[in-house]
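*Asks:* dropping a prediction and its sequence here:
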Amino acid sequence: MPSAEASPPRHQRFLRQYELIDRVKSYDPQADEALLDRAYVYAMRMHGGQLRASGDPYFAHPIEVAGILTDYRLDTAAIVTALLHDVIEDTVATRADIAGKFGEEVAELVEGVTKLSRLEMGGEHARQAENLRRFILAISKDVRVLMVKLADRLHNMRTLHHIAKPEKRERIARETLDIYAPLARSIGVHRICQELEELSFKHLNPTARDAILRRLETIRTEQGAAVATASGEVTARLEAAGIAARVHGRQKSAYSIWRKLQRKSVAFSQLSDIYGFRVIVDEEDDCYRALGVIHKAWPCVPERFKDYISTPKRNNYRSLHTTVVGPRGLRIELQIRTEAMDRVAEEGVAAHWRYKGQTYGFDAQAAGADGGRDPLINLRQLVQLMEHGGDAEEMVEHAKLEMYLDQVFVFTPKGQLISLPQGAMPLDFAYAVHTDVGDTAVGVKINGELRPLRTPLVNGDVVEVVRGHKPSAPPNWRSLTVTGRARSAIRRHLRMTEREEFMRLGRAAVDQVFARAGRDRAGVSLRPALDRFAQPTEEELYEQVGRGRVAGADVLESVFPGLKPSELTAASARTRIEDGRSARLYVRGGGLTPGVSLHFADCCSPVPGDRIVGILQPSGEGLAVHTIDCPRLADYEDQDDVWRDLHWTPQAEDNTVSRARLMATIRNAPGVLGQVCTLIGEAHGNIVNMHMHHRQSDFFDVDLDIDVAGARHLTNIAAALRACPSVETVDRTKG
């Protein structure tokens, strides 16, 4: 194959061969230049006249992916893999061709990336689960597969605006936000994670993003001089104390602010860390010295200090975090770290992975004081989510939960440190120690005192699991866990007992869909649906419907292929969740039997997406459904026999509408209420009632009853309102 430089079209500017090779050799002088040359030319020749949605030649994409990876100083094999990552998928090239021309190592890496791209057809949840499953299994063999795939997705997101169909752009952006960005965060590749989040946010919620950017621009105009002054004063204080440091300010990204508006019931103006400073010092001891100087100079904001140096995050992130009321009364967040810590913070897994003999992997010796733990350990633990099966909905949600949440550090009685996601409870701790410990747990002592199993763990707790003689996993235990490891183990105990309930739910859902379309299911053969969905019996089909893997409307269409569009629309229309029969279609678990009625507690007004539990009512009043944080649950603290573990079915957010209430404090000005209503409409919420009260000359409160698809939908509406300059506070009102 010729090694001479290929000639790209003149209208397209991307890395040329010599530029790419110069980048690689700048950090790896021993890089195989001939191999890089051959891969560059081979990629251009194989992709030939293929074009991307932008109209640019396709080979520009793998070249740009390779360029992204040079920023993380990946080895020659990874750069070659980036150049070739699409040739098996999109050209006539085979794995054997790659192995023959570029070696077995490159062939294995290219094959690994290719497998991640070949997603099986199926429902949205099943497709996401299969995506995640393949990621984890591929990562367990070689981290470079993940790095190439993340760089591939990053470049695709940078050019996503060229895709014409908005629904396709939204699907890709949602997948990026749900799967790829959390994976990047889990292995510490902060720069890729942040850019993926920002690009996804731009396509998923442009209105909210534009509103936040406008607010940031206003703040930059008003406080820009103060921020520059603060940076200079911090530097001067450290120099006076004899500490050499680089100090530079930064502004939070629009998406990170959006996440805070979602998580916290605060107004935009109350966010304390829109501006932050990074303080880079020479040695670890200097981090603590700098912290002392800063706290002596300016008051520290209570409960805003975190020491990630003594207790690093699972992705090896190490830094001191503090928030102070700095110069001119400006609240600023500071991150204090060494140069080595800063590199790990930005590059994550790429910072300490290198060849050790013939194997590419984590080099703890090279990591030194700033390394310590292979950051892929926590991702490999997610394999346990798949060991016991279960539905795709749970697997994706729990995996995302573990990847997104920060940590809490607790200890065994012998002093062993156990890191768990924030919000974890004693059963999560038990299963983190060992599966057998979790299976036989019957109680817990926290700091020497017996405590309920639903007690959230906090940093520094000493946890001792009280064990029984045989495995026991009551149905309500899944509501007492947040980690995928604990839930997958509990699911192993419950799977067989759930099957009958899923079949019953699926049968009821099919009956309802048929009734909406004016069709009687009695006497109708479901054979066409069995053939279409490859199910051997009607019971198996009903189970798939009950689990949300097959839609009831698709069963109807299979049996009656000639239905009018209006009949199909009626069959798939959203229904309001009410007590009794319709509620049972969308709530599962708790050992429900046909004779037990459901009703939603007025004290907390659950909507799909809320974590829920059931409380068995006295005198045959049925099961009351509460949110897991409902204050009324304290009344049943010592009555374990009345608790029932409940879950929403996957169809709940897709097929239903629920009513929820937001209470907003709004500036009293002309047109403001119209802005609020417009924001709710743009977020696809439907206002059904509005009540204004506590009206003053400057502010007033308004209760907004809104029809929403679920808790996530309501959270997005609330966050959109918080981004509005005229809205002071927004809170969900329950009851």
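*Replies:* Received, thanks.

*Asks:* please make it C-alpha for all contacts and neighbour counts, starting now.
*Replies:* Fine.

*Asks:* leaving out the residues flanking it, which one is nearest to V587?
*Replies:* Leaving aside its sequence neighbours, V587 sits nearest to W648 (C-alpha to C-alpha, 6 or more residues apart in numbering; 4.6 Å).

*Asks:* residues contacting the one you found?
*Replies:* By C-alpha atoms under 8 Å, 6 or more residues apart in numbering, the contact set of W648 is 586-588, 608-609.

*Asks:* relative to L119, which of the residues you listed is nearest.
*Replies:* Checking those against L119 with C-alpha to C-alpha, the nearest one is G609 at 26.6 Å.

*Asks:* any idea how far V587 is from the closest one?
*Replies:* 11 Å (C-alpha to C-alpha, to the nearest Å).

*Asks:* so between those two, which is more surrounded?
*Replies:* More crowded of G609 and V587, by other C-alpha atoms under 10 Å: V587, with 22 against 19.

*Asks:* and that one, what does it touch?
*Replies:* 646-649, 652.

*Asks:* and which of these is nearest to H691?
*Replies:* Checking the contacts of V587 one by one against H691 (C-alpha to C-alpha), the nearest turns out to be A652, at 28.1 Å.

*Asks:* adding another structure so you can compare the two:
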Amino acid sequence: MTEATNESPQREEQMIEAAYQNLLNGYLSSNHRKKVEIIEKAFRFAKEAHKGIRRRSGEPYIMHPIAVATIVSQEIGLGSTSICAALLHDVVEDTDYTIEDIEAQFGKKIAQIVEGLTKISGGIFGTHASAQAENFRKLLLTMSSDIRVILIKMADRLHNMRTLASMPPNKQYKIAGETLYIYAPLAHRLGLFAIKTELEDLSFKYEHPEAYKAIDEQIEKSAPHNQEVFARFAAPIRERLDKMGLKYEFKARVKNRYSIWKKMETKHIPFSEVYDFYAARIVFECPNEADEKRICWNIYSEITDLYRLHPDRTRDWISTPKANGYRALHITVMGPDGNWVEVQIRSRRMDDIAERGFAAHWKYKIGEGEEESELQAWLQTIEDILKNPEPNAVDFLDTIKLNLFAREIVVFTPKGELITLPNDSTVLDLAFTLHTEIGTHCIAGKINHKLVPLSYKLQSGDQVEVLTSKSQQPSPEWEKYLVTAKGKTRLRAALRHNRRKVIDKGQAQLTAFLEQNNVPVTNETMTRIVGSERVPNKEELFYMIGNNEIALSPQILKALRPASHGILNRLMRPFGNRSKQAHDTAAPEPATLAAHDIDYKKVYELKTVDGKPNYKLAPCCHPIPGDDVLGFVNDNNEVVVHKMDCETANRLKASFGPRIVQCRWETKSATFMATIAIEGIDRMGILQEIIYLISTNLAINIRRLDVSADEGVFHCELDVLIEDTEVVTNLCKRLKKVKGVNSASRVS
């Protein structure tokens, strides 16, 4: 927190005042009522409170609250109350001042927001999983009372990401991981598109610096060509828009680095094959909101007169806005270079809301109550989750994340009521969305009057009727048919409720049985029965009895007789030994490290020590030398290596940041398993050519080969032993040269 700075006190004072003046100038040029006096008071108060404190970068701490307040004002568009709260957001946590002091100086509303920010300080996540879930619950509950808390928290996170370079590598991984895991999708859900994009790119920059740099250079290199293509595409459209008499802005928006990289990774393609590299955006001025829809469709008509329309990629977010308030008309047409180009058509008002989210409504004279009411629909979707949280903290976070990431579809009830659901939602999701009772008794659905199973995936525009039966009971199998957080939470709650009834029934049956046979109902008795029946605990014993999986027979009584005590011990001993043996077998081969052997601030060298690796490869992503990797120190103090973009690694970074280690491959002496997927046009002899190339020409050991062909197209998947990613890259390059092979890429 405290590094020396070379700035003189006088220069520092000038720097602080200049930053504050910039904040004030931005606020004065906004449409908000001018309340400069209270902002000035908050600034002077915070400056005095943080006096003498420095950030890790060495700059005075007050620069951080000023930066957060500037983002809140100029990038999100909030007013004086939020600016004051942003200036004061760290005062209670980092100094001796209390919430009561803030309320006395600045009033109840600002104090409430500062208190909300203090409750969730230190990020959504702490050191322990249970604390993480609890902090996230606090954040969501606070958000439902005043949305400005989460908007200021977003600004705080954005500034922390912009200044992440001053943190050590393991902290960078943790913060970048939790940003991608929760903050970026939350920003997207709140409609803060510009912030979401920057958070993704900054996280990507610190997690995959080399990949980020490579994509950045490619974008720079291809910019002149793309500008030329866009100019040719835009010229005839501009001509039409000018004839319409519109005042507009027409520009190309390049995909953000993270999106490009995700597409390359998901589709296993190089940068040169990312064709939807940019989207064109038309933003027109329209003083009368009632005319916006008509003008959007007029522009649509003019563009489709010029270029061929892709019929399946038109999105009308004007008639049916997204849940986060997003409105626009998206169309995709064939550009002059033969590639599809997406064109986004928006009014200036729509564009502001798309970029800055709900807060932009203030600019258009929508009051606080109205703005906050727009968020209630989303907040209500998590209300059940807050009331009935998952017992497992990581499950809880994953359940919330389902809603954050969701793309949406719109369906209709038989009465014409419109319901918004995440993409891929099923009949069962809709049933649980309507009511828990409807969900638990759902047997099927009717889509446009046609009978479908409860697992049927809904499409936008479907009219859906849910069919129920009182005799229907929920099943654990149903979880695989659900994608909504609400559905999963309500199903699990129903299953727990039903399970509890069976457990109570089983306990009552066992108690009655023991009493009938004059056996004392004690903990020792129950423990003996648990051991003799080979079940993990009493709850499972009661459940199996209540579910008729264990019969109450004389056999149970035999295990309780004193004469059989020795037999009981002998019966239980193998169980105990098996447990230990299983633990020993599951123990990883790598040498266990003492806690002091791991320096989290330094790069951990992945190497072989006395014939054994000092690490363990994660089975979820199968990293190999050359991959961007990180290490996770597990409970046995072993370093488990994951690929940087592994989903499990993302959860670990977000949930257990302090255990993350920066890693580097040191040796290529070992071999690793990699899976290669090959696709192409089937022909006689192609498989022999592939095998000959791999095993003879390249001398690579094939361990598994799986081939299938269908209507002239073949798919091949093979496991090979290789030394590093360089070998894989070369192998895929050589395979693509085989006649008939269309693609060859490594899969995790």
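*Replies:* Here it is on my side, so go on. From a predicted model like this one, the values you see are computed outputs, not experimental measurements.

*Asks:* what's the TM between chain one and chain two?
*Replies:* Once superposed, the chains reach a TM-score of 0.68 (TM-score structural alignment, normalised by the length of structure 1), with 567 aligned residues with a C-alpha RMSD of 4.4 Å.

*Asks:* now, the contacts of V587 of structure 1 that are in strands?
*Replies:* 646-648 (DSSP state E).

*Asks:* could you dump those residues to a markdown table with distance to N315 of structure 1?
*Replies:* Listed next are these as a markdown table, based on distance: C-alpha to C-alpha, whole Å:
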| residue | distance to N315 of structure 1 |
| --- | --- |
| L646 | 33 |
| H647 | 31 |
| W648 | 32 |
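
*Asks:* for N378 of structure 1, state which of the residues you listed is nearest.
*Replies:* Closest approach to N378 of structure 1 among those (C-alpha to C-alpha): H647, at 26.2 Å.

*Asks:* that's a strand at A660 of structure 1, yeah?
*Replies:* Yes. Assessed by DSSP: H, G, I helix; E, B strand; the rest coil, A660 of structure 1 belongs to a strand.

*Asks:* tally of neighbours for it?
*Replies:* Residues near A660 of structure 1, counting by other C-alpha under 10 Å: 24.

*Asks:* helix or strand for S579 of structure 2, just tell me which one.
*Replies:* Using DSSP states H and E, S579 of structure 2 maps to helix 565-586.

*Asks:* which of the residues in that helix are buried?
*Replies:* Across helix 565-586 of structure 2, burial judged by 16 or more other C-alpha atoms under 10 Å covers 568, 571-572.

*Asks:* follow-up on the earlier one: I'd like the distance between the residue nearest to V587 of structure 1 and V510 of structure 1.
*Replies:* 17 Å.

*Asks:* do G552 of structure 1 as well
*Replies:* According to C-alpha to C-alpha, G552 of structure 1 stands 5 Å off from V510 of structure 1.

*Asks:* find the residues that touch each one of those two.
*Replies:* Common contacts of G552 of structure 1 and V510 (C-alpha under 8 Å, 6+ apart): V545.

*Asks:* can you show me the helices along the stretch 501-650 of structure 1?
*Replies:* Using DSSP state H, counting those that start in this stretch, the helices of the stretch 501-650 of structure 1 run over 527-532, 538-546, 552-559, 565-572, 581-584.

*Asks:* what packs against the third one?
*Replies:* Going back to what we said before, that points to helix 552-559 of structure 1. helix 484-516, helix 527-532, helix 565-572 (3 or more C-alpha pairs under 8 Å, 6 or more residues apart in numbering; DSSP states H and E).

*Asks:* so the second one aligns onto which residues of structure 2?
*Replies:* By that I understand helix 527-532 of structure 1. Counting by TM-score structural alignment, helix 527-532 of structure 1 pairs with no residue of structure 2.

*Asks:* could you give me the buried positions within that helix?
*Replies:* Burial within helix 527-532 of structure 1, assessed by neighbour count using 16+ other C-alpha under 10 Å, is assigned to 528-530.

*Asks:* of all those residues, which comes closest to T159 of structure 1?
*Replies:* A529 (39.8 Å).

*Asks:* end-to-end on stretch 706-720 of structure 2?
*Replies:* 12 Å.

*Asks:* now stretch 455-469 of structure 2
*Replies:* End-to-end distance for stretch 455-469 of structure 2: 16 Å, by C-alpha to C-alpha.

*Asks:* thinking again about what came up before, ok, so of the contacts of V587 of structure 1, who is nearest Q365 of structure 1?
*Replies:* Taking these together and measuring to Q365 of structure 1 by C-alpha to C-alpha, the closest member is H647, at 46.0 Å.

*Asks:* give me the number of residues near the closest one?
*Replies:* 21.

*Asks:* what do you get for K457 of structure 2?
*Replies:* K457 of structure 2: 16 neighbours (other C-alpha under 10 Å).
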